[in-house]
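The amino acid sequence is not available; the structure is as follows:
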């Protein structure tokens, strides 16, 4: 959030830099009149310069006190800068044969493209540079006859100003692109943080559902049979023992899904079977795990990715498929690992994962993003005659 505010405040910082440059330019004009006063129209020159000083101070104050809407009109100040310098140069031109005032003032136009560059808008910078170069060229041509300066020299100086302006436009475009890139990255970062929070909340809900639909049901059933079992009812005692055994099995399966150490120590295949057992209890359907080229000793770099992916796929089967039978196929070659989850439910083929991600359904879409980030792919298609086939392929290297 802090970084986002900093990016949003960059145009305001640019306007502040422009205001500072304008104050320095006003100081430059005052210094020119003090050190090189024109021999004609001195009072008019001072009137123009002092008006510009007041304008610079006032615009700075308005910028500090105004809101974001003030930034929309900062480009108008550049027009005032150009007209002031050009007009002051033409007034001082009347004494160009005896003083260097006009020539010195003319160089102040080089500051205008720099001020325009702070707008972070290449268009504004270009629109400010063009009249600045034109004013520089026209003013230079008007004062040229005083000392018989060659026209080529005036044109070359104007061309140099145009090059400076072009450099400012290009730098503005580069800086704007960087700012937009930073803003986009920050937006993606915030979006990913929101996704992480939503995924964590969803996994907590899934865990609660798993415990409620599995282990808790056996505990409640055992609780009802405890008193008859204590009274000597052998059948109730057997049911209590079975319920506790199932509770232990389901809790161990849940622990193996949650703890990475279980995956590292036992391997993917045993943990996958535990996931299948836990899902069977939640979904009330049969589930078979079929493997090709995979045994309990197999360890790969994509075990965790495959595990979280199959968990997500099975969770979607439980919630949406209304299936009676599910098959999980895990295959391995020298180069890739392949995973298939096939159900005979109502079908999820044709699901737009990108649309689900935009609408906040992060499960399958986020898993697909992780699979693709690992160099693999994930797709859904209709099963025959009904149901869904989810296919995942991930390179092992």
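Good, I have the coordinates. As the structure is a prediction and not an experimental result, all values here were calculated from the model.

rest of the way, CA atoms for contacts and neighbours
Fine.

Which of the helices or strands spans residue 326?
Element membership for residue 326, per DSSP states H and E: strand 325-332.

Hmm, I typed the wrong one, I wanted residue 54.
Assigned by DSSP H and E, residue 54 falls in helix 42-65.

With residue 290 instead?
Assessed by DSSP H and E, residue 290 sits inside strand 286-292.

In terms of secondary structure, what does that strand contact?
helix 268-283, strand 325-332 (3 or more Cα pairs under 8 Å, 6 or more residues apart in numbering; DSSP states H and E).

List the buried residues in whichever helix or strand comes after the shortest one.
Right, the one you point to is strand 325-332. Toward the C-terminal end, the helix or strand that comes next after strand 325-332 (DSSP H and E) is strand 336-343. For strand 336-343, a neighbour-count test (16 or more other Cα atoms under 10 Å) marks 337-343 as buried.

going on from the strand holding residue 290, what's the next piece of helix or strand?
From strand 286-292, the next helix or strand downstream (DSSP H and E) is helix 303-316.

so residue 147 makes contact with residue 97?
Yes - if you go by Cα atoms under 8 Å, residue 147 and residue 97 touch, sitting 7.0 Å apart.

neighbour count winner among these two?
Higher neighbour count among residue 147 and residue 97: residue 97, with 15 against 9, using other Cα atoms under 10 Å.

How about that one: what's its closest non-neighbour residue?
Nearest non-adjacent residue to residue 97, counting by Cα to Cα, 6 or more residues apart in numbering: residue 146, 5.6 Å away.

putting a second one here so we can go through both:
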């Protein structure tokens, strides 16, 4: 039984266009295959590292806010205490919002500029309002160093230009504010020059750190890109070998068996005999098995009718072979050519295990596609497949499921095995695919 979707599904938008374009322009390849899925994976990788940077940045910003609040409580400014408290309260609210924003993964086309456009002006206003640069009697050794920590905030992003802007602006602000604010008193040029130089050196170090992070992420993405290209090439070679083998079986042994059946039929018409009937039955069974092998080696219906029809035929053959009832539920017709082939190979291996080892009475194959993820589920009500038994079979050389798990892992997919309710096994395959 096959169920078709009642309506189309739309997935979430992909990576920001600017980041996606930079990712695609970042790498070249000499492999003559379609690597659009690989480029999407690269941009997704960069997006994941951007979110990791935002998480770390949000935590550091929270620590910076708590440290600044504690200092102003222990060493309150002698002027504008209420205004200082208001600025600190507003910055604390902004810190909490950015923390929630980072963990909820909102859209971030320009969030990297939050440090130079919000954090740095906020601390500049805080230091100015609290009288740090205008009250010569308030000699706090820590407040002038907050600008260094703000500069380090921007180093977490993969944007060296943003870090450079933040560091340059922080250095210029401190130099001007400290020089002008203390001009009416006895200016401590040594203090101003020393801290300005230190802040400039920290800014350069932050830019260098951002460049190193960007280089490492690019190397990781490049390795992922090359690995995906190699895997695609290997899968293409394996697919051609299976196709050649299927054609050889079809044009060789299968034709010989069919010709032998014709000879046996002619002999049976001339002189009927029980042995000829048994030979005809054996040849008919051999032809059926050869056709099944040809279809499994290269399922032509997968290219013509998509994954939905191929899974239907796979379930039909399994039901006939194991004398079990089968059900196929598909909410999508295809997950893309390359993904269809990989999912079909996984389904074939899993269904073969059910037929050979599960002693099941009912088999369910479910295929779904939700945005940028395809999900294949094979469930049965058989004897079950505990993890220790799975490990034992792998140690004995039965590496079918282990090899499928490795192939999925190479393209960012997963394969999980869990008990079915009330009995049996459920195997779920998840594979990232281009968004519909």
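In hand now; what should we look at? Remember, it's a predicted structure, so these values are computed and weren't measured experimentally.

returning to that earlier point: residues in contact with the strand holding residue 290 of the first structure?
Strand 286-292 of the first structure has contacts (Cα atoms under 8 Å, 6 or more residues apart in numbering) with 273, 276-277, 280, 324-332.

in the first structure, what residue sits furthest out from the centroid?
The C-alpha centroid of the first structure is most remote from residue 232, which lies 66.4 Å away (Cα atoms, centre = their mean).

does the aligned residue in the second structure for residue 197 of the first structure sit in a helix, a strand or a coil?
Aligning on TM-score structural alignment places residue 197 of the first structure opposite residue 235 in the second structure. With DSSP: H, G, I helix; E, B strand; the rest coil as the basis, residue 235 of the second structure sits in helix.

tell me, how many neighbours does residue 235 of the second structure end up with?
When counting by other Cα under 10 Å, one arrives at 16 neighbours for residue 235 of the second structure.

And the one 3 residues further on, by the same measure?
For residue 238 of the second structure, the number of neighbouring residues by other Cα under 10 Å comes to 12.

what range in the first structure matches stretch 50-63 of the second structure?
Following TM-score structural alignment, the aligned partner range for stretch 50-63 of the second structure in the first structure is 11-24.

what about the matching stretch, how far off from the second structure?
By mean Cα distance after the TM-score superposition for the first structure, the fitted stretch 11-24 of the first structure averages 1.3 Å away from its aligned residues in the second structure.

Show me the contact partners of that stretch.
Residues outside stretch 11-24 of the first structure that contact it (Cα under 8 Å, 6+ apart) are 53, 56-57, 59-60, 63, 68, 71, 74, 111, 115-116, 118-120.

Of those, select the buried ones using a ChimeraX command.
To isolate the buried members of the contacts of stretch 11-24 of the first structure in ChimeraX, using 16+ other Cα under 10 Å:
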select :53,56,57,59,60,63,74,111,115,116,118,119,120
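
Between the contacts of stretch 11-24 of the first structure, which sits nearest residue 244 of the first structure?
Residue 244 of the first structure lies nearest to residue 68 out of the contacts of stretch 11-24 of the first structure, by Cα to Cα, at 66.2 Å.

dump the residue contacts of residue 414 of the second structure.
Residue 414 of the second structure touches 405, 408, 429-431, counting by Cα under 8 Å, 6+ apart.

how much does stretch 204-211 of the second structure stray from the first structure?
So stretch 204-211 of the second structure averages 1.1 Å relative to the first structure (mean Cα distance after the TM-score superposition for the first structure).

Which part of the first structure matches that stretch?
By TM-score structural alignment, stretch 204-211 of the second structure lines up with residues 166-173 in the first structure.

One more: stretch 80-95 of the second structure?
Under TM-score structural alignment, the match for stretch 80-95 of the second structure is residues 41-56.

Could I get the buried residue list for the matching stretch?
Across stretch 41-56 of the first structure, burial judged by 16+ other Cα under 10 Å covers 45-46, 48-49, 52-53, 55-56.

which residue ranges form the helices in the second structure?
17-26, 36-74, 81-104, 114, 120-129, 146-154, 160-181, 189-251, 253-270, 274-297, 300-322, 337-353, 387-395, 400-410 (DSSP state H).

quick one, which of the ones you listed is packed in tightest?
Here the criterion is mean neighbour count by mean count of other Cα atoms under 10 Å, and of these the winner is helix 146-154, at a mean of 24.
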